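Sequence first, then the predicted structure:
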Amino acid sequence: MSDVRRKALETIVNCFDNVFMSSKSYDVRWGKITVLQADLICMKDLLRHKKWKYFINLTGQDFPLKTNLEIVKILKAYNGANDVSISNNQAKFAHRWTNIKSSPPVVFPYKGSLHITVNRPFVEYAITNKTATQLLKWLVGTIIPDESFFSTLNFNSNLGIPGSFQGNLTNAMVLYKSMTRYKIWKLDKSCNGQYVRAICIPAVEDLSKIHSRPELFINKVYWDYEHYVLDCLEESIRNRTIDNILGMIDLNISDYSSLYFVKHALRVHNL
């Protein structure tokens, strides 16, 4: 970001008492450790604030599909479970670690996603635990390390992280469905817009299937491409918020409490 734009952003941030800039900035490069470091510094900064239970990291191209009230209800239905994705074909990504001479500390590496919905104890573990620190150091030499850090922590059940996955790992790779972000992948062949790194930037024609999605957010929505998509999504959230207030719609929470990763999460009292 240029100095001019950063100054403008800082000025806007100063207008709000619940928004702050991260204490440290990185020159983020795709596929490098800086992608992960930028998120970790935000997690560390957030730990200074007491009144939150879940952490959700988003990009500038994510947009909510659920209202604030609905997201709160969904997170309560998670009951402390972490929503961290895992690839259903780990062998495909094994080359990312094979060139590393040493092995990661007491864990087996897994490929997943950088973008997560996790409870506060998970964030505390990722930032302060010695094993997490050693894993982060080991990942520096791997390929696309940001897609391995959180999934490795969440799916190594021996670590005992609150909310982490404790079920059958083979089943998880087939049945695990992340609810954090909806992506229209190129393999789905259902995109009316254009693709960026095999993910669809939706067009107006894609709105009908977007509105009915159960995920919390959609990725990717660009303000300078098919702007009517953003306009419609904004109006939809406004209308749903009003309907929430008036009691005209009620989200089916049971659909979320019965998710595979929710049913097989490590429970900790008073989370």
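Yep, that arrived.

Only C-alpha atoms from now on, for both contacts and neighbour counts.
Fine.

Now do the helices in the chain.
Ranges of helices in the chain, per DSSP state H, are 3-13, 33-46, 68-78, 95-98, 120-128, 130-139, 149-155, 169-175, 207-211, 227-246, 254-257, 260-263.

Nearest to V221, out of those helices?
Set against V221 and scored by CA to CA, these come closest in helix 227-246, at 6.8 Å.

Give me the angle between that closest one and helix 68-78.
70 degrees (axes from the mean of the first three to the mean of the last three CA atoms, to 10 degrees).

related to what we said a few turns ago, would you turn the helices of the chain into CSV with mean neighbour count?
Below are the helices of the chain laid out as CSV (neighbours: other CA atoms under 10 Å):
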stretch, mean neighbour count
helix 3-13, 11
helix 33-46, 18
helix 68-78, 17
helix 95-98, 16
helix 120-128, 19
helix 130-139, 18
helix 149-155, 25
helix 169-175, 14
helix 207-211, 13
helix 227-246, 15
helix 254-257, 15
helix 260-263, 20
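
And here is the other one:
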Amino acid sequence: MVEALTALHGRNSMETEVTREHKKRRWQYHYNVTDRITWTDVRKSPPPISSPMFQGNAYIVVSRAFVKHVMEDSEVQKFLEWEKDTYSPDEHMWATLQRMPSVPGSEPTHIKYDESDMNAITRVVKWGGLDGDVRAGAAYDSCTGTYRRGVCVYGAGDLQWLLSRRQLFANKFDPEVDDVAIRCLESVLRFKALRQHPLLTDQYSTTL
């Protein structure tokens, strides 16, 4: 993880893409936020920022400079306040901040800098509806575990694909779905950790 974060050279990594039309209502309208979130037909004022809105998710990798800026910058603070009555703000707030020129480690708003969740390093997910035959255009092979709320709960058959990904975390696992997948992944990660330990490298090179 340290190597992956160092390789960013102060940049952030997160999903940030042009907002699809059906998701714009999440921040175009006022929502009543109590113990539940209720849509109203009251349109909100435009976002108090000069850059456009983007969509993403709640899982992000950011620099210390990014955090400091978010906590102290007056424009960002106004934007965070504006976000409070939107629907699922974590799915557009971070993505939008990542495209604001004044934010440390951010990227320009041009579509060439869009980053999908599959390219961001934070977490990897198999979404239902995007899987299938990769040769026919699917984003990835079908889930070998089961789907829960549209998300793959990984099975052992997904491990080879997972280990080829560069993300730091994988969502999600459940021992009641496939405990073998978890135990096998634990073994792989433990082996990698031991291989990297300078006192054990020679030992493992000999015994393996």
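The structure has been received and is ready for your questions. Since we're looking at a predicted model, the values are computed, not measured.

rewinding a little: of the helices of structure 1, which approaches P109 of structure 1 most closely?
Closest approach to P109 of structure 1 among the helices of structure 1 (CA to CA): helix 149-155, 5.1 Å.

so A77 of structure 1 touches K263, yeah?
No - if you go by CA atoms under 8 Å, A77 of structure 1 and K263 don't touch, sitting 10.5 Å apart.

which residue packs closest to the corresponding residue of structure 1 for A170 of structure 2, ignoring adjacent ones?
Alignment note (TM-score structural alignment): A170 of structure 2 maps to I218 of structure 1. Once flanking residues are discounted, I218 of structure 1 sits nearest to Y182: 4.6 Å by CA to CA, 6 or more residues apart in numbering.

how close does the aligned partner of the one you found in structure 2 sit to S142 of structure 2?
Alignment note: Y182 of structure 1 maps to V124 in structure 2; criterion TM-score structural alignment. With distances taken as CA to CA, to the nearest Å, V124 of structure 2 is found 14 Å from S142 of structure 2.

nearest residue to I71 of structure 1 other than its sequence neighbours?
Using CA to CA, 6+ apart, the closest residue to I71 of structure 1 is L216 (6.8 Å).

Go ahead and confirm the one you found touches N68.
No - counting by CA under 8 Å, L216 of structure 1 does not reach N68; the two are 9.7 Å apart.

Stretch 137-153 of structure 1 maps to which residues in structure 2?
Taken onto structure 2 by TM-score structural alignment, stretch 137-153 of structure 1 occupies residues 81-97 there.

who's in contact with the matching stretch?
Applying CA atoms under 8 Å, 6 or more residues apart in numbering, the contact partners of stretch 81-97 of structure 2 are 14-17, 26-33, 37, 47-48, 52-58, 60, 76, 80, 103, 106.

Emit the PyMOL select command for whichever of those residues are buried.
Here is the PyMOL command that picks out the buried ones among those, judged by 16 or more other CA atoms under 10 Å:
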select buried, resi 14+15+16+17+26+27+28+29+30+31+47+53+54+55+56+57+58+60+76+80+103+106
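
Would you mind measuring from the residue positioned nearest the centre of structure 2 to P48 of structure 2?
Among the residues of structure 2, the one closest to the centroid is Y59, at 4.0 Å (CA atoms, centre = their mean). Going from Y59 of structure 2 to P48 of structure 2 by CA to CA gives 24 Å.
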